[in-house]
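**Student:** return atomic coordinates for the entry below.
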Amino acid sequence: METLPQLPEDIIVNILSRLPVKYLIQLKCVSKPWLSLISDPQFAKLHLAQSKKKSISQRVLLITVPLESAACEASGDDLDDESKLIFELEYPVAMKKTPDSDELVGWLDLGGSCDGLICVVFEHERIFLWNPTIREALELAKLRPFDRCGMFSYGLGYNSSTDDYKVVRVARPIFTVASNETEVEVLELKTNIWRRIQGLQSGIEIEGEGIFLHGALHWLASRQTGPKKIYIIVAFHMIEEKFYELVPIPDNIKETKHDLLILGISGDCLCLFDGCSYETVLEAWQLKEYGVKSSWTRLFSVHRETLHGPGCSVQYWEYALCYTKTGKVVIDYDGRELVWYDPKEKTSKTFTPCNDRDCFLPAIYIESLVSPHCCYATNRHNDKDV
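**Tutor:** Prediction:
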């Protein structure tokens, strides 16, 4: 019997780097050389680069019990087939109170995602980097307590100059936004040490998770100018470690609707979702040209009745999570349901997770092979679920 000729290694690497993560995880079992190749951090970078060229699809992690992941780009028959739309995952052992339970170690907050890694914070003290796709998690150095009652915002991004990931925490007292009382701390994964840096300009207040794009973290922020509050996008440069104002929000957004502005991303553009439980319209805007206010473009405007039917009574908040490359918007209906809405077709599909809690917490991420251990200085505090 004739044997198939062996392909050169560089061709094998090129072929494998173009496959979805779920197949690569299975192919680790083919042989020890393939296991070594697919587990290599350099291969993970190559695979991530190939995925980004193809405009990698986003997923939404539904943090509840059971833990579930849904495909943001789902369309057509996939929206009617839950086996294709959503699947269950497991929490890392280190995040559980006991190895055999799904009860988590404390109250959970999210710090954004980058390259398939999700930043998860418990009680503003314990912090993890977690790749749910490859089931790896790493506990980082504990955060220092904030000695006042505070508001916290987090962000996770990548520093291309040092090939390292950074976590940023912004903490401020609830009743003031004075720059000398706002604390900004940064952790570089290679050192695993928190250090204080210069804070925000006085009068600026940020909220939500940081969105990583174009080498910077971005937050929705507000600045008090006399009696008027102005809403802006604030960025944090990952290399220079400095905050700067990127752009104001679109002029067309009414000030009365500021209570539910959500910053998101679509491809390589920032998005702004504007809606409120007391309003009848949900809108989405895209910053077509990075840093240019005049490039804000409205993507769609939809009445609540289109989403929920005529005569509906909207009882809960709606959070637009992302605008997909196929032109759909994924909406979190108050942590109770996910809605895929198509503005062109004016159709929607609703999914209700079967969870043991009142609601879920959503985290947008991509599937990747990037390990949280890739840049870590030592193997202290490791938890690796494979």
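**Student:** can we go C-alpha only for contacts and neighbour counts from here?
**Tutor:** Fine.
**Student:** how far does stretch 357-367 sit from its chain's centre?
**Tutor:** 9 Å (Cα atoms, centre = their mean, to the nearest Å).
**Student:** nope, stretch 188-208 is what I meant
**Tutor:** The chain centroid and the centroid of stretch 188-208 are separated by 18 Å under Cα atoms, centre = their mean.
**Student:** buried residues, that stretch. List them.
**Tutor:** Residues 188-190, 192, 194, 199-201, 204-208 are the ones in stretch 188-208 that count as buried (16 or more other Cα atoms under 10 Å).
**Student:** need the contact partners of that stretch.
**Tutor:** 140-141, 143, 152-154, 164-167, 177-180, 182-187, 219-224, 234, 241-243, 375-377 (Cα atoms under 8 Å, 6 or more residues apart in numbering).
**Student:** what does stretch 278-295 contact?
**Tutor:** Residues from elsewhere that reach stretch 278-295, judged by Cα under 8 Å, 6+ apart: 246-250, 257, 266, 269-276, 296-305.
**Student:** switch to 6 Å and redo it
**Tutor:** With contacts defined as Cα atoms under 6 Å, 6 or more residues apart in numbering, stretch 278-295 is touched by 246-247, 269-275, 296-304.
**Student:** this one as well, want them side by side:
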Amino acid sequence: MSVVPTDVITGILSRLPVKNLVRFKCVSKPQLGGATSVALNYKFRSFFQNFWSCNGLLAISHDEAGIALWSPSTKECHYPPKLTIGDMYDEIILGFGYDVINNDYKVVQMLSSGKLVMIYILKAKSWKRIKDCPYEITFHVLQDGAYANGSVHWVGIENDKDDDARVIFGLDIGIEEFHQLPGPESDISYKNFGYRSVGILGGSLCVFRDIYHQDNIVLWVMKEYGVRESWTEDFYVSRDECWQWCMYYTRAISYSRRGDRVLLDDGGRPRQPAWLNLDKRTREVVDIPGAPKHFNAIIFVESLASVLP
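**Tutor:** As a prediction, the model looks like this:
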């Protein structure tokens, strides 16, 4: 009896939907023990504060229940030990991403002041503390970390500097070090401007920029990571065209297939996501029947990535 070559089998399987591939997956009972289950904790199902997507995995946080790492495709779920840092008055900043150096997933948790930076390492199933962050994330630009190029990114200010001097910075979760990214060249001439929420658009890092006392808000996209000259002004929205959205929290989620629209999300505020037509300067609300009053929108792509340590 002839044997089908491994590369042929791999090629066939690579063309199957994830839900079909899951049928071939075998998991022993011992592997399902410990902190892993096939269903989310009831607290996570009821309401959660933040969530992130990376390689088909979701990281979900809840004030009481802690953090859950979940694969909707394989139904696996892992609960890192709950970590308490700061006190009830401290703002907690979180992030989630893939460590390309060690082929691992990591969760970042720190105070908005940049102090007490903790990283959860999935393979080790443990938290570790790294050096403090040299940037502070101010209250009005609190946001979920955006993962790109092996780093999780936020907008902040350098410690002990004026609040207007906002910068874009990242944490390389492979080498566990912070770094600052160059902003758009045209922004250097402005003293009073502020970066708002950072996100990922079309696979590239993006950020909203608001120049105080001017009448427009610009979305910049970094086409080549770390290169100042690669920043591209994707579109601008006048304050009259903002439709009274709170631009402190608005994030760009995705381009449409034809590239003529951008999906915007208001960061869980009581407004539905909306398509911004780049040519007509119009907004089209995305109607989701049965959706709750407050929810976030993210991009999710199915995969067989596992949350089992």
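**Student:** what subset of the contacts of stretch 188-208 of the first structure is buried?
**Tutor:** For these, a burial check counting by 16+ other Cα under 10 Å picks out 140-141, 143, 152-154, 164-167, 177-179, 182-187, 219-223, 234, 243, 375-376.
**Student:** of the contacts of stretch 278-295 of the first structure, select the buried ones using a PyMOL command.
**Tutor:** Command for PyMOL, covering only those of these found buried under the criterion 16+ other Cα under 10 Å:
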select buried, resi 246+247+270+271+272+273+274+275+296+297+298+300+302+304
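**Student:** of all the buried residues of stretch 188-208 of the first structure, which two lie farthest apart?
**Tutor:** Lys190 and Ile204 (30.3 Å; Cα to Cα).
**Student:** quick one, helices of the first structure?
**Tutor:** Taking DSSP state H as the test, the helices found in the first structure are 9-16, 21-27, 32-39, 41-53, 82-85, 304-308.
**Student:** JSON lines please, covering the ones you listed and showing distance to Lys229 of the first structure.
**Tutor:** Listed next are those as JSON lines, based on distance: least, Cα to Cα, whole Å:
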{"stretch": "helix 9-16", "distance to Lys229 of the first structure": "51"}
{"stretch": "helix 21-27", "distance to Lys229 of the first structure": "45"}
{"stretch": "helix 32-39", "distance to Lys229 of the first structure": "49"}
{"stretch": "helix 41-53", "distance to Lys229 of the first structure": "37"}
{"stretch": "helix 82-85", "distance to Lys229 of the first structure": "41"}
{"stretch": "helix 304-308", "distance to Lys229 of the first structure": "27"}
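**Student:** to Asp115 of the first structure, which of those helices lies closest?
**Tutor:** Short answer: helix 41-53, nearest of the helices of the first structure by Cα to Cα, at 7.4 Å.
**Student:** just the contacts of stretch 278-295 of the first structure: which are in strands?
**Tutor:** Using DSSP state E, 246-247, 269-274, 296-303 are the members of those that sit in strands.
**Student:** look up how far Asp162 of the second structure lies from the residue lying closest to Ser113 of the second structure once chain neighbours are set aside.
**Tutor:** Among residues not flanking Ser113 of the second structure along the chain, Glu136 sits closest, at 4.6 Å (Cα to Cα, 6 or more residues apart in numbering). Glu136 of the second structure is 11 Å from Asp162 of the second structure, where distance means Cα to Cα, to the nearest Å.
**Student:** how about Leu116 of the second structure?
**Tutor:** Here the criterion is Cα to Cα. By it, Leu116 of the second structure lies 22 Å from Asp162 of the second structure.
**Student:** got it, and Phe47 of the second structure?
**Tutor:** 36 Å.
**Student:** tell me which of these two has more neighbours.
**Tutor:** Higher neighbour count among Phe47 of the second structure and Asp162: Phe47, with 13 against 9, using other Cα atoms under 10 Å.
**Student:** tell me which residue is most central in the second structure.
**Tutor:** Among the residues of the second structure, Ala146 comes closest to the average C-alpha position under Cα atoms, centre = their mean, at 3.7 Å.
**Student:** what sits against the alignment partner in the first structure of that one?
**Tutor:** In the superposition onto the first structure, Ala146 of the second structure corresponds to Ile211 when matched by TM-score structural alignment. Ile211 of the first structure makes contact with 217-218, according to Cα under 6 Å, 6+ apart.
**Student:** now with 8 Å?
**Tutor:** By Cα under 8 Å, 6+ apart, Ile211 of the first structure lies in contact with 112-113, 155-156, 217-219, 263-265.
**Student:** turn those residues into TSV, including distance to Leu46 of the first structure.
**Tutor:** Output for the contacts of Ile211 of the first structure, formatted as TSV (distance: Cα to Cα, whole Å):
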residue	distance to Leu46 of the first structure
Gly112	23
Ser113	19
Gly155	24
Leu156	21
Leu217	23
His218	26
Trp219	29
Leu263	29
Gly264	26
Ile265	23
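**Student:** how close does the residue nearest to the centre of the second structure sit to Asp99 of the second structure?
**Tutor:** 14 Å.
**Student:** can you list the buried residues in stretch 47-66 of the second structure?
**Tutor:** Across stretch 47-66 of the second structure, burial judged by 16+ other Cα under 10 Å covers 48, 50-62, 65-66.
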